[in-house]
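Colleague: what would the 3D arrangement of this be:
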Amino acid sequence: MITVKTAMAQDAWKTVIHHIMESGIDVEDEGNFITKELLNVVVTVEDPSNSKPPESYSWSGEKLKKYQKQFLDPENIGLPYTYGSRFREHFGLKVGRDTYRVRTDQVESVIKRLKENPTTRKAVMTSFDPSIDQYQDEVPSMILVDFKLRQNRLHTTAVWRSHDIYGEWIPNFFRLKGLSVYVADALGIKLGSITIHSVSAYIYKNNFKGALKIK
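Modeller: Reported below is the predicted structural model:
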């Protein structure tokens, strides 16, 4: 297991890239792509509020702001899944195969739970649906988000089963930050640390040259 703790997200991203390029194992994935991979990479960003994308990074400005909202948007137009849909309307109490009596908004549910019991260990959301995802190719990469209220700060932990570190870690961090800010604002408290656990942390071969240039 690799553990990284930094103040800023951009520094954490660079550190993980260096670890993978130096110590990663070559793995050919299910799509026949060559990658370098490390298992169980855990990154904690202690100051997400002041974290910014690396300079010249492709995800920035309005594009990044739009991407941040995706965890909170329940609308899904014909896609196998979206995180906003999985978090806000996918799950619920079924009365038939495709008929719901109550749809569960997991975001509002964790806010309610944290308001009722600030020390709860049950403020957890999931995006993985075994009844669907065990039988299809397009499966959520980020499968769990956990919130803890400690010392009047909201601390967020998320688990990715599979994580493209070079191409996706930065945008994923910032949309997770957007979700965390939404929850923290609803609770009237400040944002704490954000921790990302990548069970499979990898870089695609076509990004090796770019990764080696990261300083």
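Colleague: alpha carbons only for contacts and neighbour counts from here, please
Modeller: Noted.
Colleague: what about the helices in this protein?
Modeller: Taking DSSP state H as the criterion, the chain carries its helices at 9-23, 61-68, 83-85, 106-116, 130-133, 165-187, 208-212.
Colleague: residue 55: which of those is closest?
Modeller: helix 9-23 (9.0 Å; C-alpha to C-alpha).
Colleague: flag every buried residue along that closest one.
Modeller: Of the residues in helix 9-23, 9-18, 20-21 count as buried by neighbour count, 16 or more other C-alpha atoms under 10 Å.
Colleague: of the residues you listed, which is the nearest to residue 188?
Modeller: residue 9 (23.5 Å).
Colleague: who's in contact with that closest one?
Modeller: Applying C-alpha atoms under 8 Å, 6 or more residues apart in numbering, one finds that residue 9 lies in contact with 45, 47-48, 51-53, 170, 173.
Colleague: run the last query once more with 10 Å
Modeller: 15, 43-54, 169-170, 173-174, 194 (C-alpha atoms under 10 Å, 6 or more residues apart in numbering).
Colleague: could you also give me the structure for this next sequence, so I can compare it with the first?
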Amino acid sequence: MLDIATFPTFHDAYIAVLDATTNRPEHSIATRGNTSAELLNVSYRITDPRDRLPFLTRRPVNIAYNLAEALWYLSGRCDLDMIGYYAPGMGTYSADGQTLTGTAYGRALFTPGGDGHTQWDRVLDLLHKDPDSKRAVLGFFRPDELADPANPDVSCTIAAQFLLRENRLHLTSYMRGNDAYMGMVSDVYAFTFLQEFAAILLGVQVGHYTHHVGSMHVNEPDYKAVRRLLAEAHQDGYQRPVFAPPMMPSPSSWWEVLTVLEQEEALRTNTVHHTPATIEATGLPPYWQQVLLVFEAHRQIKHTDRPVTPDILDALDPGYRWLVTHRWRNRTTADAP
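Modeller: A predicted model of the protein is given here:
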């Protein structure tokens, strides 16, 4: 077997890729005014795709955005209303100020075609009928995205391929380019989230996840931040926080996804306020309740000037709590304004 860099968790892969791209780049490139350090043809595998989050005090990821992006894809939406709430900067990639094109992967995956079926439907149906198939490919990149040289939002992902082997669903993604510091975190999170959901719908186990990138890069404005992050990860005696990753329950179905999306919209628009008790009353399993707890914490951060209430923080999964409290330190302590 040909060797491929293999890591037990995304945290480990993240540090290794950042280190190699920043400290041992093959090229320095400048495209569309962006100077970057670049490695070509980077591939790695994660043996446990559920362990999809890095835990670094120098870069506590926005777990609310990660969850929202995965759900945005599942909804098939391409509007800025939902995803722009969690990441306002994404508006710079919209040509009309209202929608996204290449970045809106859900539109490609979950919009019904002329036969009334989505790409997602066809691929899962294929695997039901032919588990050993090599054709279970989801296409993202469209040739017409290059028709307009000024297109601000060309898909970074070319395709993703499901491979069902020995009752385990593996996923391989193929990307033309990936921002190792910022974009890779959310891309791997969303793709492995979809992988886990697909495995549950198929009634099989989650296999490994493999990430292939033509141009892995770190942008020049992020060099200092990346080096500080690497210094943290490589310091003597460093031990990263270890949390058991939440596991999507089996069975899970589109009912849970649609219920969470309905609640997310109500929280995003500040028309609903939740407590752990009202979230439990939705009837969602605990895994999906945790998603709503994150969104409620985020609602309080966005729509109030008070600290996140202790009942919400205490009810959060330990890993989620770590991320929320480290990313929004001034909103998760008693002395916050």
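Colleague: coming back round to it: farthest pair within the buried residues of helix 9-23 of structure 1?
Modeller: Between all members of those, the farthest pair (by C-alpha to C-alpha) comes out as 9 and 21, at 18.6 Å.
Colleague: could the helices of structure 1 go into TSV alongside distance to residue 75 of structure 1?
Modeller: Shown next, in TSV, are the helices of structure 1 (distance: least, C-alpha to C-alpha, whole Å):
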stretch	distance to residue 75 of structure 1
helix 9-23	28
helix 61-68	14
helix 83-85	6
helix 106-116	14
helix 130-133	18
helix 165-187	16
helix 208-212	34
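Colleague: among those, which is nearest residue 32 of structure 1?
Modeller: Nearest to residue 32 of structure 1 among those is helix 208-212; the distance by C-alpha to C-alpha comes to 16.3 Å.
Colleague: distance from the chain centre to the closest one, please.
Modeller: 23 Å (C-alpha atoms, centre = their mean, to the nearest Å).
Colleague: which bit of structure 2 covers it?
Modeller: Following TM-score structural alignment, the aligned partner range for helix 208-212 of structure 1 in structure 2 is 223-227.
Colleague: give me the contacts around that stretch.
Modeller: By C-alpha under 10 Å, 6+ apart, stretch 223-227 of structure 2 touches 15, 18-19, 22-23, 36-37, 58-59, 180-182, 218-220, 229-233.
Colleague: report the buried members of those residues.
Modeller: 15, 18-19, 22, 36-37, 58-59, 180-181, 218-220, 229-230, 232-233.
Colleague: still on that earlier bit, filter the contacts of residue 9 of structure 1 down to just the buried residues.
Modeller: Among those, those classed as buried by 16+ other C-alpha under 10 Å are 15, 43-46, 48-49, 51, 53, 169-170, 173-174, 194.
Colleague: what is the nearest of those residues to residue 113 of structure 1?
Modeller: Distance to residue 113 of structure 1 across these (C-alpha to C-alpha) is lowest for residue 194, with 19.5 Å.
Colleague: just tell me what the closest one corresponds to in structure 2.
Modeller: Using TM-score structural alignment, residue 194 of structure 1 sits opposite residue 209 in structure 2.
Colleague: just checking, that match touches residue 188?
Modeller: Yes. The criterion here is C-alpha atoms under 10 Å, and residue 209 of structure 2 meets it with residue 188 at 8.8 Å.
Colleague: now do the shared contacts for these two.
Modeller: 10, 46, 49, 173.
Colleague: from these, which ones fall inside strands?
Modeller: Among those, the residues falling in strands (DSSP state E) are 46, 173.
Colleague: and the shared contacts of residue 209 and residue 188 of structure 2, which is closest to residue 263 of structure 2?
Modeller: Distances from residue 263 of structure 2 to these, taken by C-alpha to C-alpha, are shortest for residue 49, at 26.3 Å.
Colleague: if I line the two up, what does that closest one land on in structure 1?
Modeller: Looking across to structure 1 (by TM-score structural alignment), residue 49 of structure 2 lines up with residue 48.
Colleague: packing partners of the longest strand seen in structure 2?
Modeller: If you go by DSSP E, structure 2 has its longest strand at strand 205-219. If you count contacts as 3 or more C-alpha pairs under 10 Å, 6 or more residues apart in numbering; DSSP states H and E, strand 205-219 of structure 2 packs onto strand 5-7, helix 10-23, strand 27-31, strand 34-46, strand 157-165, strand 168-179, helix 183-202.
Colleague: give me the angle between it and strand 157-165.
Modeller: Calculated by axes from the mean of the first three to the mean of the last three C-alpha atoms, to 10 degrees, strand 205-219 of structure 2 forms an angle of 160 degrees with strand 157-165.
Colleague: average gap between strand 205-219 of structure 2 and structure 1?
Modeller: Following the fit onto structure 1, the mean deviation recorded for strand 205-219 of structure 2 is 0.5 Å by mean C-alpha distance after the TM-score superposition for structure 1.
Colleague: and the residue lying closest to residue 180 of structure 1 once chain neighbours are set aside, how far from residue 118 of structure 1?
Modeller: In space, and not counting its chain neighbours, residue 180 of structure 1 is closest to residue 156: 6.8 Å by C-alpha to C-alpha, 6 or more residues apart in numbering. According to C-alpha to C-alpha, to the nearest Å, residue 156 of structure 1 and residue 118 of structure 1 sit 14 Å apart.
Colleague: need the residues touching each of those two.
Modeller: Common neighbours of residue 156 of structure 1 and residue 118 (C-alpha under 10 Å, 6+ apart) are 148-149.
Colleague: the two: which is more packed in?
Modeller: Each of residue 156 of structure 1 and residue 118 has its neighbours counted (other C-alpha atoms under 10 Å); residue 156 has more, 24 against 17.
Colleague: what residue of structure 2 matches up with that one?
Modeller: Using TM-score structural alignment, the equivalent of residue 156 of structure 1 in structure 2 is residue 171.
Colleague: what's the answer for residue 74 of structure 1, then?
Modeller: For residue 74 of structure 1, the residue aligned by TM-score structural alignment is residue 76.
Colleague: dump the residue contacts of its match.
Modeller: Residue 76 of structure 2 is in contact with 104-112, 118, counting by C-alpha under 10 Å, 6+ apart.
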